[in-house]
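S.K.: Sequence and predicted model, in that order:
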Amino acid sequence: MAAPVEKKVTVGTIGAYLGSVGLLAILTTIQGDAGLIDPLPDPTEPFVLALIPTAITFVSGWAAKHTPRA
């Protein structure tokens, strides 16, 4: 019998999805005005932007409780 998926994994996955969707919405909004990311050097922009959904995933997974094991 397969083990149940832990709540931490489910919450982290949902957090990653919502963080990515939110990031895409923000990027679509600022597409014409890149003032928010102008201070960053061009090669670092994708890495800094990738930290947003990563941080959301980490925090949501950290905050979720473990699935109890019998």
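M.R.: Good, I have the coordinates. Residues are numbered from 1 along each chain as shown.

S.K.: From here on, just use CA atoms for contacts and neighbour counts.
M.R.: Fine.

S.K.: show me what contacts the residue nearest the centre of the chain?
M.R.: Closest residue to the average C-alpha location of the chain: Pro53 at 1.7 Å, with CA atoms, centre = their mean. Neighbour list for Pro53: 15-20, 23 [criterion: CA atoms under 8 Å, 6 or more residues apart in numbering].

S.K.: One more to weigh against that first structure:
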Amino acid sequence: MPQSKVIETKVKAASAAAFLGSTSLLAALAAVEDNARLLSWMPDTVAPFVLALVPTAITFVSGWAAKHTPRI
């Protein structure tokens, strides 16, 4: 009988971190929207890429730190 597929802990951790990181970043951006001086030092063409690195870094670190799901 085929074994059901288990979602690894690493995938769950990285997915949760990506969601939380993205929502946190969006909340921060909503707060910053009224105060553009916080991002004024960054060129407009670079800002989206730098801001996209935040949830990417959170996802990478959480996926790296989570343990593998044991396989039988």
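M.R.: Cool, got the structure. Please read all numbers here as calculations on a predicted model, not as lab measurements.

S.K.: Would you pull the TM-score for this pair?
M.R.: Here the TM-score for the pair of chains, by TM-score structural alignment, normalised by the length of structure 1, is 0.93; 70 aligned residues with a CA RMSD of 1.0 Å.

S.K.: follow-up on the earlier one: look up how far Gly19 of structure 1 lies from the residue nearest to the centre of structure 1.
M.R.: Distance of Pro53 of structure 1 to Gly19 of structure 1, given as CA to CA, to the nearest Å: 4 Å.

S.K.: how close does Val61 of structure 2 get to Val6 of structure 2?
M.R.: 22 Å.

S.K.: Neighbour count: those two, which is higher?
M.R.: Val61 (14 against 9; other CA atoms under 10 Å).

S.K.: Structure 2: helices as residue ranges?
M.R.: Counting by DSSP state H, structure 2 has helices at residues 9-32, 47-65.

S.K.: Nearest to Arg71 of structure 2 among these would be which one?
M.R.: helix 9-32 (11.6 Å; CA to CA).

S.K.: what span of structure 1 lines up against that closest one?
M.R.: Counting by TM-score structural alignment, helix 9-32 of structure 2 pairs with residues 7-30 of structure 1.
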